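> structure here, sequence nowhere to be found:
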């Protein structure tokens, strides 16, 4: 059936529906539509496995509309969706598909809106009800939503619905369903909890599986940028200004970040707004309407509230934060490239998130192109070009004559020529988005550092014999006087680990492993040794360094808070304290002793009960052969930096 159906006219649909599809420009059904519509028209229970963007809303909506009895005032179909936004979107699509059906009433019901208004609408009659499980259950319990005439129940995005905690509500509603009603379930994945609902409520369902034919992914150009050189906020600004966008969605993980980033972009002249679950429903609906009408161009949103959002203007999806799972990524990029349209998705990814990126590529069977962030000069040129286009459009306006007179008056009053006055006005115009930059672009240094790292890795691979390793080990030995100790205002209480410190310094400052000395974690701060001979540019980057999205506010500490040398003390290091990131790898028992120490240190690091954890490797009195733990603790306490005392 799927392969033989090439046009909607081959399906047994009413002329009113076919004319609506033709008006919308749809001639050929998608695979999920070609497979589902003939089955659903027969009244068979069905289980459809289809991801977002495959056209599944029309797949179940067209059969519903085809079977309606317009003379019946009670609901004949209940469609349940996991979120308010998706319920609104599904209802809107059903209305568009049924635009030629006179007297059609489609009602959306969900929490956050007036239940009194919804009860009043039900009383006046509705043919199809689209809602969230909680509100549907509430209205059934109040005896305002009657199911005795319902012939079809649809669960859309069932996996998301059940994952969000609607299991009990969905189960209760399905228990109230008339025995003769058709049950239809669509889901992108089939976890056990969905399978339980299927086994319990669907009767010998027809199975439709087109999950591997997701057209959204194939229609969306996917790119990624590895975060380096600049903060992600500035990266977003550069991308938004140089990409050929109409409207965009920027996905972040937390509600707080939606507000922060939207405010940051708005302060720089972008038409941006936040969208998250704490925003009142009326404001959320108004925000979505604003992006549809062009009042705003950028939505900064969390995953849940953007589900089902279908705005034709959205050409770009920016993943400011990488999602936790592949399904969320597919849902995100599904906000563009819908219904045959092309779109673009750009992911901002940190170096420690590359593995998740590769997982997304593997599961979606797609390949992402790595891109470089536009340089500041390119951004400035884009701003100037946009300003020129705006001025070009205004130069023929008749109202400019009065402003010409103002220019002449201003020239006389402040005694400047026309060119200087124009320059002054341009400076005001630029606001927080400069038309040109002064000083070097930090991205240039970042790209050069990346090139140097790759060259070093290649050279190290070429010299990888034992003798060369010995030479490199010799070069790593520095005098303690060559180091400065910096205090970073992040520590264990912020969830920071030594690997975060090392990764941030290596990636953001371009320092190699030989240029990172001892590291000591404390609850609220961290001490790290770095070379005294760092360039002013690197020191400047260090002061701006962020670790786990927190400013480090690095400052040099004058006191000797880190007594451990990078390679261990040359005077013998009486207590064998390894202290920092590198520590002493030689002596004190040779290879076997070193292995024993490392094993002891790993056990030590897992003891999360007290502040005596101290440095990265931990502190051990290896000279104590009887392993007395009390002596060890006294030794550790005695070596604490003064700021922890």
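Cool, the structure landed. Keep in mind that this is a model prediction, so the values were computed, not measured.

> every contact and neighbour count from this point should use C-alpha atoms.
Will do.

> output the longest helix belonging to the protein.
Taking DSSP state H as the criterion, the chain has its longest helix at helix 442-462.

> so for this protein, the centremost residue is which one?
residue 321 (3.2 Å; CA atoms, centre = their mean).

> ok, and the closest non-adjacent residue to that one?
Spatial nearest neighbour of residue 321, chain neighbours left out: residue 252 (5.1 Å); criterion: CA to CA, 6 or more residues apart in numbering.

> tally of neighbours for the one you found?
20 (other CA atoms under 10 Å).

> got it, and residue 297?
20.

> before we go on, here's another structure to hold up against the first:
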């Protein structure tokens, strides 16, 4: 039977929730003065030993809601391979690991990240040191369970599925089944997601025992501090509208979501030719290059990140001012995750969807899902079209550049399969040459 967990009286401090002194000190060092709603509601039940289903908007602090109870239990047990967190993306896995290490700094927690794109031998060395916490993508965890000698999860006490709705996609289904078949049945299981789907309900029945459901948000919602609009246009002028919008938002930290990996690269090059500090990130890039692009964005070296939905889940980039949907997502629920990259932790934010004649139906499904009609973006179309000639020339030059890079890559013997680093390093070269000219 599923019990509801939203009747507990709200507590204003982590200490009042039952968090131990060492972890309260760690929270204070991170600037966490008061628990968020999902933390205040979930942590007491977790400390009581309950299985949890946590539904909360992105940016609500749900990572802390499972990290703190696990660390508190680890403080008492001090066992290796104590908890495993499964994540749908490499970046989110790395970010969760960083949260464990930051909050566990006072108690000496050891954490290992198992994700693709990184040498398995290096990861096996970390596993041989018997870390307390493993954060992994499902496929790479299965690889280690099958191939890394001496590694098993027999001592596992906690299993967390973060972004659970995404983990239940067909891409992860087989790996997830294999993991659930080899871990102990006597364990605590936490399932966290921003959205509840039929697949999440199915998983809940399969691997949780009498869970407490914590619903810190309505079923499919966006935060009140987020301003959302759409902008309707002919598809042939979409790039002009994007450039106009970025010019209006000059200086803002912006994420632009597209539907394909190739488009992230093309738009990034085009925008740089127009003087914008843009960089791409997508699933075809190697892990090192994806992290390099993400770190440049976080550090402010570039302020426009052109991305696919690989960047829509869980990434905590506090200073994102604007989210632009260059392409409307095929799955309406992905819209919630995309716009959740801004207006995080009580801050305000702005999201605008560039809507052409081919995407109207998908957009109407989004409005239906979030239960509100959005207003149009106010702009003079004549001003936008003044950019057309410049934008088309930049696109022409970008096409030539990509073809030239593709030709060099084909001629190179044993070249890197993923040439997206050209975008990252060319961005750095441009920046370096500007500095040289200033000197």
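It's in. What you see is a predicted model, and the numbers here were worked out from it, not measured in a lab.

> picking up where we left off before, quick one, what contacts the alignment partner in the second structure of the residue nearest to residue 321 of the first structure?
Correspondence of residue 252 of the first structure to the second structure, assessed by TM-score structural alignment: residue 258. For residue 258 of the second structure, the contact set (CA atoms under 8 Å, 6 or more residues apart in numbering) comprises 264, 306, 307, 308, 309, 325, 326, 327, 328.

> between these, which is nearest residue 51 of the second structure?
Nearest to residue 51 of the second structure among the contacts of residue 258 of the second structure is residue 309, at 29.4 Å by CA to CA.

> tell me the contacts of the closest one?
Here residue 309 of the second structure is in contact with 257, 258, 259, 282, 334, 338 (CA under 8 Å, 6+ apart).

> residue in the first structure paired with it?
The alignment partner of residue 309 of the second structure in the first structure, by TM-score structural alignment, is residue 303.

> and that match, how far from residue 88 of the first structure?
16 Å (CA to CA, to the nearest Å).

> do the same with residue 155 of the first structure
Distance, residue 155 of the first structure to residue 88 of the first structure, by CA to CA: 15 Å.

> do residue 269 of the first structure as well
From residue 269 of the first structure to residue 88 of the first structure the distance is 30 Å (CA to CA).

> residue ranges for the strands of the stretch 51-200 of the second structure, please.
Assigned by DSSP state E, counting those that start in this stretch, the stretch 51-200 of the second structure shows strands spanning 52-55, 83-86, 111-114, 133-136, 158-161, 188-193.

> the fifth one vs the first structure, mean deviation?
Averaged over the aligned pairs, strand 158-161 of the second structure sits 0.5 Å from the first structure after superposition, using mean CA distance after the TM-score superposition for the first structure.

> can you check the fourth one too?
When the first structure is overlaid, strand 133-136 of the second structure sits 0.8 Å from its aligned residues on average, using mean CA distance after the TM-score superposition for the first structure.

> just the first one next, same as before
Here the mean offset of strand 52-55 of the second structure against the first structure after fitting is 2.3 Å, by mean CA distance after the TM-score superposition for the first structure.

> so which bit of the first structure is that strand matched to?
Per TM-score structural alignment, the counterpart of strand 52-55 of the second structure in the first structure is residues 46-49.

> ditto for the second one
The counterpart of strand 83-86 of the second structure in the first structure, counting by TM-score structural alignment, spans residues 77-80.

> list the contacts of that stretch.
Against stretch 77-80 of the first structure from outside (CA under 8 Å, 6+ apart): 64, 87, 127-133, 150-156.

> helices of the stretch 151-300 of the first structure, start to end?
158-163, 167-176, 192-201, 215-219, 232-242, 255-267, 281-293 (DSSP state H, counting those that start in this stretch).

> ok, now the stretch 1-150 of the second structure?
14-17, 21-29, 37-47, 62-77, 90-103, 120-128, 138-147.

> okay, now the closest residue to residue 483 of the first structure other than its chain neighbours: neighbour count?
Spatial nearest neighbour of residue 483 of the first structure, excluding adjacent residues (CA to CA, 6+ apart): residue 531 at 4.5 Å. Neighbour count for residue 531 of the first structure, taken as other CA under 10 Å: 18.

> repeat that for the one 10 residues further on.
Residue 541 of the first structure: 19 surrounding residues under other CA under 10 Å.

> can you pull the buried residues of the helix or strand that contains it?
In the assignment (DSSP states H and E), residue 541 of the first structure maps to helix 536-543. Within helix 536-543 of the first structure, the residues scored as buried using 16 or more other CA atoms under 10 Å are 538, 539, 541, 542.

> nearest to residue 233 of the first structure, of those residues?
When the buried residues of helix 536-543 of the first structure are compared for distance to residue 233 of the first structure (CA to CA), residue 541 wins out at 16.0 Å.

> residues contacting the spatially closest residue to the closest one that is not a sequence neighbour?
Closest residue to residue 541 of the first structure apart from its sequence neighbours, by CA to CA, 6+ apart: residue 509 at 6.5 Å. Counting by CA under 8 Å, 6+ apart, residue 509 of the first structure makes contact with 446, 538, 541, 542.
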